[in-house]
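[1] Okay, structure incoming, though there's no sequence with it:
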């Protein structure tokens, strides 16, 4: 044994070949924490001085090679300041350079994910061989930073500047065939042949058949591009990437600039350019929030995993109601491999649901996600039916009929009589109390909410709602099924609107008040889109459907009358109600705050509609100019306050779950981290002061809670040091 650590061992065989194995103790994956990086330094030094070694293979004893740096360390490290970050980067560059400069050939065997720092370790060796199922990539830009351990230097020299820009700016995970085509790896083999293939590459290099020194020279010298080629590669890419990334995500453009500045430099100078840019990005609020988002996502997934481990197997399911939503649920279940019955009382509804599922499968075939054969196979996972004949063997039933408590209650009671005693019933309701719906059931402990967001195949969130009599087994099974469907479930307690809609409607209330006081809804949309929302509130209401919004608003008003009754009404009527009164329901009938035409792809495209402007003008108190800052405050404060109330009321368990639900459910700007991180960034005291000022004019929707005032007095945050909730 040449070296033995907690995460790394180096052993030599009888033929002068050393194998460095990553196997982080007590973890399911390999991560490059600060301590593991130090072990790597010691291991490289040990193998350099080990007598008789003529080659080195890097490998992993886990299913993945290395999933990247230990992101849980990022907030604490980045808060130390730029000098500390630069010192850390210089240290890591020194270690990876020492690996690259070993006096014999080196090969990495990539058996699974090699991401971020894991990819950068592999790039430091002379050759790479990859199993067919492995993936490789540099996803750092998704965290608001860029590859800082040599990725911006070595990858362009291996695969060319344009290809490296695509990988790095896009933060993509790339399959083995693509990596081989690009030249990022030298061979791709079945997993059971990986060790032999790595050894074969090494032996060929030792024999002089492969020139490992030429490989090193390629990675450590300037990029072979003349001035015109550089301009074509980098300037064109900047324009394209800026358009894709948008103004709130600086890392992709910064990565291109780093590659460009380092193109004419040798290894060490190019790495210094990379390090400086990394340290600058690491200190930004965008990076802080995106790293926090990653940590929140991991926490939410672990929470879901804990529930799922307690669940009985969910192997057969059913959906009641075969409309667009039912078809979407059936598609999502079938596409992920869980068979599903799709029941309705009408043949035409069944056909509509099947048509929706077929359409979604066809799109996946167009995108190359499924072959035609795979589509046909997965479609057989959906079994349409007009009766409850096969329901006795179903593990979980999702009710997705019309949003009407009487209809849902009747359907759920009917279904309960047809299923087994342990079958879980779940209602895909967006507003109706789960406790109230449970009154119709004999086994309320087997019943909970399972709120999907539309469109089902795109929206990652599923709210799992626990009613007053819901049992743990029902929650666990529903969480497990949501995970099987590829969704992110978040468990919340029952209340009007649950979590996401309860928080969204004060945001709409802020919008309605602005419009009632004379603000131009088109300008509100533009301001909030610049703020980072995927669409402004008027556009979002058109997508949701004005009648749906009115119904949900009535539920909120009944549940929270002191602050949500008459939100934004003028003369007893809101702009949303006005739209419904004039049959302007949004995209569903091609007119709402905007009118809608079909674009070239057949999708609705919004256009300004003078009739809508005239309608709203009748409602408003007259035209009034609001600053961008005023619009943002009046929109965001009620949304953030309602999120605080949901946390205080125990509707949601943690700040992380609350923030992730808003990001996944309604498109809260990810680079802002969520409503509670937004308050933290402003400062709780500053937020309370802003809310108090608005409440004096606008009423209780803007009034801070007593607990929030106390947090402000105590200087507390929702996320403590290191960004943990």
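    That came through, no problem. Since this is a predicted model, take the numbers as computed values, not measurements. Numbering: from 1, shown residues only.
[2] Please count neighbours and contacts with C-alpha atoms only from this point.
    OK.
[3] Which parts of whichever strand or helix holds residue 215 count as buried, going by neighbours?
    Assigned by DSSP states H and E, residue 215 belongs to helix 212-220. Residues of helix 212-220 classed as buried: 212, 215, 216, 219, 220 (neighbour count, 16 or more other Cα atoms under 10 Å).
[4] Tell me if I'm right that residue 526 and residue 536 touch.
    Yes: counting by Cα atoms under 8 Å, residue 526 does reach residue 536; the two are 6.5 Å apart.
[5] With neighbour numbers in mind, choose between the two.
    Taking neighbours as other Cα atoms under 10 Å, residue 526 and residue 536 compare with residue 536 leading, 21 against 16.
[6] wait, the more buried one sits on residue 528?
    Yes: Residue 536 is within contact range of residue 528, at 5.5 Å (criterion: Cα under 8 Å).
[7] Put this next to the first one:
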């Protein structure tokens, strides 16, 4: 033993070789401050130990999952000169590894991400087993590689390939890494990985492999002609501008960093990377995206805590075989949980099965599954016109028409034929869980399970607790959602629950703004391009369905008559009356035509314009900021009310629900993060300036007090991890 720490050890082998074994005292290897310091100490010991070669491997199922962002985040808040000093010291450790006076080999199993990837890039050879997943995902946190990734990656796999991997933050399989030249060999049997790594090291140490030439390429400028450089970086910038857009500066900064460093040796290139990395750490996007990461980790931790004493169901049932029911059935079967898809109408069953089959076919055509998995998933969905197959279900999801009396009847009938311990849930998006439970014999075994459409794409499931819902029921439903690959957030019952409750004030504000003369097309453009929503409010309503939104609007008006009454000029009611239901009828706020690929493309429509003229409403001009403030203030206000009313239990959960359920722009981090970014006092002033527009714009006193508790939002999120 040459060196031993808490998280790794350096062991002397025969023939003057050594292995640095990563074996963290925690569940996974990661570069926290302690591990990084031990890594440095081990390398110093190796350098002075008269070795002829070093193998780096992991004793765990993963190599290094990345840096510990919860620790390094505190570094981002340091004065810039201190942050720069720390970063330089960290990158010097990876340079030390690369400069060892003997060959180095990394043997990689499982994840080698972020700092873990940058560590293996500093070695001379990289041998992986078939489980390896390698990548630099830092742009997803609003930053870029900071331990030499932008310097070494292009010099190993070429500039074009490196730009694609770094700017997308993609994680790559063992075979893909071999094709790129990122690794030198793939070993099929993980048990043989160490021996393969040692064999490579011995050949390098004996001079059979020219490791010095491989290393020299990483220390030198990139070998690009002026023409190649111009084409390469201009194309990369165009691609980044198209896919990342102006709201995400990290990918473009990575391109500019690699370009600026292209003509320099490693030493100067590292300084350029250090400087640009620090610049990104100070952006609001980095703070927001890191906040999303931390909140997501908190969400996963909550799920583990809630479900620790239960297992996912072995058999599920779905009541209602429309597009939604078919989507839920597909998701369950695809994730390995057999499901009975029950309906009273054969045509509906056929539609549900077709929905599932079409989704599986798409997975097959994209190479994500093979024929065997497709057949297994499809045959694990049992369509039925009869209740009998449901008697063996551990959990049943009701997804029939959104009418309380029908849902109550279906749920009561299903409860009567189900097992005593079967959990019943409703996929309702608006109807009170307490109301639906009122006629059940076992209301403690019932809750809401609100999926979002399309089910296979939307990651959120709202699990709605009723007054009598038991903790065990919540745990079982969260476990089912997790087994389906969904992020479950538990909320309490109220009209609209959480997501729809905060969405409809936003939509009400949109109706009011258009009735005040705004062009809904301009509003959509501002909210998409400037604010960052995936869809503006008019387009969103067309996708949801005008009839569906109109129904929910009525539910919200009944539930919150003071804040969300039906407007005098109700655009949803007018469109619904004209049967302009959005994409389902190919007319709503917009018209829709099918392109050659079968996708609906929106085009302008003058129905709303004519309606406004008939009502005597004159066009009015609003600035981008006025549009954003008028639409977002009611949503933010309602989010604050939901936290204060205990509909949702934390700011982190609220933000993740909005990101996963509505597509809230990730670079803004969610409602609470957005309020923190613009300044909580500024938000209150903004709302007060708009208060004459109605109750939705008025910040309640209780919420004003709650605002003060959110000032340390980020620190609170960190402390819970």
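    Arrived safely, thanks for sending. Keep in mind the model is a prediction, meaning the values are calculated, not measured.
[8] And the TM-score between these chains?
    With the length set by TM-score structural alignment, normalised by the length of structure 2, the two chains reach a TM-score of 0.98; 718 aligned residues with a Cα RMSD of 1.4 Å.
[9] circling back: compared with structure 2, how much does the helix holding residue 215 of structure 1 deviate?
    Aligned to structure 2 and superposed, helix 212-220 of structure 1 gives a mean residue distance of 0.9 Å (mean Cα distance after the TM-score superposition for structure 1).
[10] Give the other helices and strands that that helix contacts.
    Using 3 or more Cα pairs under 8 Å, 6 or more residues apart in numbering; DSSP states H and E, the elements in contact with helix 212-220 of structure 1 are helix 151-159.
[11] Tell me where the stretch 501-650 of structure 2 has helices.
    Secondary structure of the stretch 501-650 of structure 2 (DSSP state H, counting those that start in this stretch): helices at 520-525, 537-544, 546-559, 571-577, 607-614, 624-644.
[12] can you put the ones you listed in JSON lines and add distance to residue 180 of structure 2?
    Output for the helices of the stretch 501-650 of structure 2, formatted as JSON lines (distance: least, Cα to Cα, whole Å):
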{"stretch": "helix 520-525", "distance to residue 180 of structure 2": "39"}
{"stretch": "helix 537-544", "distance to residue 180 of structure 2": "40"}
{"stretch": "helix 546-559", "distance to residue 180 of structure 2": "48"}
{"stretch": "helix 571-577", "distance to residue 180 of structure 2": "52"}
{"stretch": "helix 607-614", "distance to residue 180 of structure 2": "53"}
{"stretch": "helix 624-644", "distance to residue 180 of structure 2": "44"}
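[13] And these: which comes nearest residue 676 of structure 2?
    Closest approach to residue 676 of structure 2 among those is made by helix 624-644 (11.4 Å; Cα to Cα).
[14] so the closest one aligns onto which residues of structure 1?
    Aligned by TM-score structural alignment, helix 624-644 of structure 2 corresponds to residues 628-648 of structure 1.
[15] mean deviation (superposed) between that stretch and structure 2, please.
    So stretch 628-648 of structure 1 averages 0.6 Å relative to structure 2 (mean Cα distance after the TM-score superposition for structure 1).
[16] quick one: buried residues of that stretch?
    631-647.
[17] Repeat that for stretch 291-299 of structure 1.
    Buried, per 16+ other Cα under 10 Å, within stretch 291-299 of structure 1: 291, 292, 293, 294, 295, 296, 297, 299.
[18] Equivalent analysis for stretch 431-447 of structure 2, please.
    Buried, per 16+ other Cα under 10 Å, within stretch 431-447 of structure 2: 431-434, 436-437, 440, 442-447.
[19] distance between it and the chain's centre?
    Centroid displacement of stretch 431-447 of structure 2 relative to its chain, using Cα atoms, centre = their mean, to the nearest Å, is 32 Å.
[20] For that stretch, measure first residue to last.
    Using Cα to Cα, to the nearest Å, one end of stretch 431-447 of structure 2 lies 12 Å from the other.
[21] before we move on, what about stretch 113-122 of structure 1?
    11 Å.
[22] what's near enough to touch the counterpart of residue 84 of structure 2 in structure 1?
    Aligning on TM-score structural alignment places residue 84 of structure 2 opposite residue 86 in structure 1. Counting by Cα atoms under 8 Å, 6 or more residues apart in numbering, residue 86 of structure 1 makes contact with 275, 276, 279.
[23] Name the member of the residues you listed with the most neighbours.
    residue 275 (26 neighbours).
[24] I'd guessed that residue sits against residue 148; true?
    Yes: here residue 275 of structure 1 reaches residue 148: they are 5.8 Å apart, a contact under Cα under 8 Å.
[25] Mutual contacts of these two, please.
    residue 89.
[26] which non-adjacent residue is nearest residue 136 of structure 2?
    residue 114 (4.6 Å; Cα to Cα, 6 or more residues apart in numbering).
[27] if I look at the one you found, how far off is residue 30 of structure 2?
    10 Å.
[28] Give me the common contacts of those two.
    The overlap between the contact sets of residue 114 of structure 2 and residue 30 (Cα under 8 Å, 6+ apart) consists of 65, 66, 67.
[29] quick one: what's aligned to the last one in structure 1?
    Structural alignment places residue 67 of structure 2 opposite residue 69 in structure 1 (criterion: TM-score structural alignment).
[30] count of neighbours near its match?
    20.
[31] Let me see the ranges of the helices in the stretch 351-500 of structure 1.
    Along the stretch 351-500 of structure 1, counting by DSSP H, counting those that start in this stretch, helices occupy 372-379, 405-418, 434-437, 472-484, 500-516.
[32] looking at those helices, which is closest to residue 617 of structure 1?
    helix 500-516 (8.8 Å).
[33] With structure 2 overlaid, report how far that closest one is off on average.
    Looks like 0.5 Å for helix 500-516 of structure 1 (mean Cα distance after the TM-score superposition for structure 1).
[34] other SSEs contacting that helix?
    Looks like helix 500-516 of structure 1 contacts helix 546-559, helix 575-581, helix 628-648, helix 655-666 (3+ Cα pairs under 8 Å, 6+ apart).
[35] Of those, which is nearest residue 96 of structure 1?
    So among those, helix 655-666 is nearest, using Cα to Cα, at 35.0 Å.
[36] Give me the mean distance between that closest one and structure 2.
    Counting by mean Cα distance after the TM-score superposition for structure 1, helix 655-666 of structure 1 comes out at 0.4 Å.
[37] Find me the equivalent region of the following helix or strand past that helix in structure 2.
    Sequence-wise, the next helix or strand downstream of helix 655-666 of structure 1 (DSSP H and E) is helix 675-682. The counterpart of helix 675-682 of structure 1 in structure 2, using TM-score structural alignment, spans residues 671-678.
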